[in-house]
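[1] Got a predicted structure plus its sequence, pasted below:
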Amino acid sequence: TEETLQETSAKLADTEDTLQETSAKLADTEETLQETSAKLAETEDTLQETSAKLAETEDTLQETAGKLAETEETLSLEVISVKEQLRAAQVLSEQQCVYLDHVMAYVGASYSVILDGLTELQWMAVEDMVMQTSSVVRRVSQAAHDEVERMKEMCNIADDNYKMTAERFDILRRILGKIDQDVKEASVEIDGQERRQSDSSRATPHRLGDVSNRENSMERKSSA
């Protein structure tokens, strides 16, 4: 019985050492969990700030999208109006050019008798004047036509720029949506880690006093 008690005491001593080591490891684990909890709290604060900024950015983006839609409508109306004005100007320019050609032909036919009576020098002067007038008319008509084409090109560029801006806003909206989803997933992960940490902290080791009480009880029985 004495040997059994000694063996039991030795085992209890080993068990107590093991429990002390386990208690020390649990203390280290508790400290690590506290540090992790602090870091998770900081990360959660950062994520909350990021979520707030994303919400503000989303609001700004929606406002900008609204303004862009208004700008698109205004620009579309202006482009339509300008195109109509340009078409009218082009038609008027072509009509004026044809009209002036008819006028020149009429003048030539009406004064052919008078022109026949002019000297060669006078004829050359009149012919030069007619050519200069015709040249001026054609240059003015060409300038008007070029201006029409330039305005058309400007309208096309403005339309292309709007489409490009709309595409960029759509890409930005998708990026912000992805970031917002990542933030939500990270928040869920943090909540899960905090719950696991809380569950781990509730598990406590056996008290060393329980071992000592059992050992004392066995010694008292042996003495009896």
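    Here it is on my side, so go on. Everything numeric in this text was worked out from a predicted model, so none of it was measured.
[2] C-alpha from now on. contacts and neighbour counts both.
    OK.
[3] Tell me where this structure has helices.
    Ranges of helices in the chain, per DSSP state H, are 2-110, 112-116, 120-202, 208-223.
[4] want to try TSV for those, with mean neighbour count as columns?
    Supplementary listing: the helices of the chain in TSV, determined by neighbours: other C-alpha atoms under 10 Å:
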stretch	mean neighbour count
helix 2-110	14
helix 112-116	12
helix 120-202	14
helix 208-223	12
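[5] L61 versus the residue nearest to the spatial centre of the chain, what's the distance?
    Geometric centre of the chain, nearest residue: L172, 1.5 Å, by C-alpha atoms, centre = their mean. According to C-alpha to C-alpha, to the nearest Å, L172 and L61 sit 9 Å apart.
[6] and S201, what does it touch?
    By C-alpha atoms under 8 Å, 6 or more residues apart in numbering, the contact list for S201 reads E30.
[7] And it, how close does it get to E30?
    From S201 to E30 the distance is 7 Å (C-alpha to C-alpha).
[8] And D159, by the same measure?
    64 Å.
[9] And for L172?
    43 Å.
[10] just A158 next, same as before
    Distance, A158 to E30, by C-alpha to C-alpha: 64 Å.
[11] next one: A89
    Taking C-alpha to C-alpha, one finds A89 at 84 Å from E30.
[12] again with E94
    Distance, E94 to E30, using C-alpha to C-alpha: 91 Å.
[13] roughly how far is stretch 89-101 from the heart of the chain?
    Averaging C-alpha positions (C-alpha atoms, centre = their mean, to the nearest Å) puts stretch 89-101 50 Å from its chain's average.
[14] dropping in the other structure now:
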Amino acid sequence: MSKSILIVDDDREIANLIDIYLRNEGFDTAQAHDGLEALAMLESQAFHLIVLDIMMPKMDGMEVCRRIREKGSIPILMASAKAEDMDKILGLMTGADDYVVKPFNPLELVVRVKTLLRRAYQYTQQTSPSGNEEGLLKLHELTINKSTHSAEVEGRPIHLTSTEFGILHLLASNPGRVFSAEDIFQQVWKEKYFESNNTVMVHISKLREKLEQEMGRKLITTVWGVGYKIEG
């Protein structure tokens, strides 16, 4: 079954361009042209991913993203003319999985979409010293299920984005091993890492906040100047 994607952009020419490229790749698409329309469509239809503009009338993309994250973990790719690092960080802290800057190459956007969908929905069975054939990982009171892309603490679910889950599963699968930001980016995003890229740091920060809220203690440790790890 083909994946369905909601394109949210008040610029109809850009929305139509994205639509054409995604349909050419076999995706089902729908469009919304402001934030309120997007939220209404999400209430009535199921989508696998959202391409979300930031600067829109009635409700901007940041607020749309915040409201979506209150209810679920659908992958969100933000697309915006704002290129400053703080705008990217704010978008990622709000809950976006990835961020592209306008004007973008439509083919690059298609690649980002496919990467996010693969990360969120293409489950693979993996084992580890603390796991089993069903893809379960257990670390103290934390249980991570690769087959359902879910994590819970003593039965309480932790609502993670697909990117946050990918980072958590990577670290938890290798307890005690230190991963640099470059290692994490290349293994989770499957893309080349650029030195100025602070995407990993932002996602680690959000992931830590969610884990510590449920566990009451720190799980991910920073090894200064090297990277991040989870102790077994």
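    Done, it's in. The structure displayed is predicted, hence computed values, not measured ones.
[15] Tell me how they score on TM after superposing.
    Scored against TM-score structural alignment, normalised by the length of the first structure, the superposed chains reach a TM-score of 0.14; 49 aligned residues with a C-alpha RMSD of 5.4 Å.
[16] residue boundaries of the strands in the second structure?
    For the second structure, strands defined by DSSP state E occupy the ranges 4-8, 28-32, 49-53, 76-80, 98-101, 136-139, 142-145, 150-153, 156-158, 220-223, 227-230.
[17] closest to I89 of the second structure out of these?
    strand 98-101 (9.3 Å; C-alpha to C-alpha).
[18] now for that closest one, which elements pack on it?
    When contacts are defined as 3 or more C-alpha pairs under 8 Å, 6 or more residues apart in numbering; DSSP states H and E, strand 98-101 of the second structure sits against strand 76-80, helix 85-94.
[19] From the contact counts, what lies against the last one?
    Packing partners of helix 85-94 of the second structure (3+ C-alpha pairs under 8 Å, 6+ apart): helix 61-69, strand 98-101, helix 199-215.
[20] In a markdown table, list these along with mean neighbour count and distance to E182 of the second structure.
    What follows is these, written out as a markdown table (neighbours: other C-alpha atoms under 10 Å; distance: least, C-alpha to C-alpha, whole Å):
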| stretch | mean neighbour count | distance to E182 of the second structure |
| --- | --- | --- |
| helix 61-69 | 19 | 26 |
| strand 98-101 | 20 | 16 |
| helix 199-215 | 17 | 8 |
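[21] Let me have the ones you listed in a markdown table, adding distance to I5 of the second structure as columns.
    Converted to a markdown table, those look like this (distance: least, C-alpha to C-alpha, whole Å):
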| stretch | distance to I5 of the second structure |
| --- | --- |
| helix 61-69 | 15 |
| strand 98-101 | 15 |
| helix 199-215 | 23 |
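[22] of these, which approaches D85 of the second structure most closely?
    Comparing these by their distance to D85 of the second structure (C-alpha to C-alpha), the top pick is helix 199-215, with 9.7 Å.
[23] quick one: that closest one to helix 85-94, angle?
    30 degrees (axes from the mean of the first three to the mean of the last three C-alpha atoms, to 10 degrees).
[24] Give the other helices and strands that helix 199-215 of the second structure contacts.
    Counting contacts by 3+ C-alpha pairs under 8 Å, 6+ apart, helix 199-215 of the second structure packs against helix 85-94, strand 156-158, helix 162-173, helix 181-188.
[25] deepest of the ones you listed, which one?
    Looking across these with neighbours counted as mean count of other C-alpha atoms under 10 Å, the highest average goes to helix 162-173: a mean of 22.
[26] other SSEs contacting that one?
    Helix 162-173 of the second structure packs on helix 106-121, strand 136-139, helix 181-188, helix 199-215, strand 227-230, going by 3+ C-alpha pairs under 8 Å, 6+ apart.
[27] mind checking how far L170 of the second structure is from V200 of the second structure?
    13 Å.
[28] Give me the common contacts of these two.
    Residues touching both L170 of the second structure and V200 (C-alpha under 8 Å, 6+ apart) are I184.
[29] Count residues in the vicinity of E13 of the second structure, would you?
    10 (other C-alpha atoms under 10 Å).
[30] correct me, but S162 of the second structure touches T115?
    No. Under the criterion of C-alpha atoms under 8 Å, S162 of the second structure is not in contact with T115, lying 10.7 Å apart.
[31] From start to finish, how long is stretch 209-227 of the second structure in a straight line?
    Termini of stretch 209-227 of the second structure sit 17 Å apart (C-alpha to C-alpha).
[32] Contacts only, for G177 of the first structure.
    Contacts for G177 of the first structure were tallied using C-alpha under 8 Å, 6+ apart; there are none.
[33] Please report the distance of it from Q6 of the first structure.
    Computed as C-alpha to C-alpha, the G177 of the first structure to Q6 of the first structure distance reads 70 Å.
[34] again, but for D17 of the first structure
    From D17 of the first structure across to Q6 of the first structure, the span is 16 Å (C-alpha to C-alpha).
[35] L100 of the first structure too?
    133 Å.
[36] do E94 of the first structure as well
    123 Å.
[37] And A158 of the first structure, by the same measure?
    Taking C-alpha to C-alpha as the measure, A158 of the first structure falls 97 Å from Q6 of the first structure.
[38] same check, this time on H102 of the first structure
    In terms of C-alpha to C-alpha, H102 of the first structure sits 136 Å off from Q6 of the first structure.
[39] what's the neighbour count on L107 of the second structure?
    L107 of the second structure - counted by other C-alpha under 10 Å - has 12 other residues nearby.
[40] cool, the one 5 residues further on as well?
    By other C-alpha under 10 Å, the residues close to R112 of the second structure number 19.
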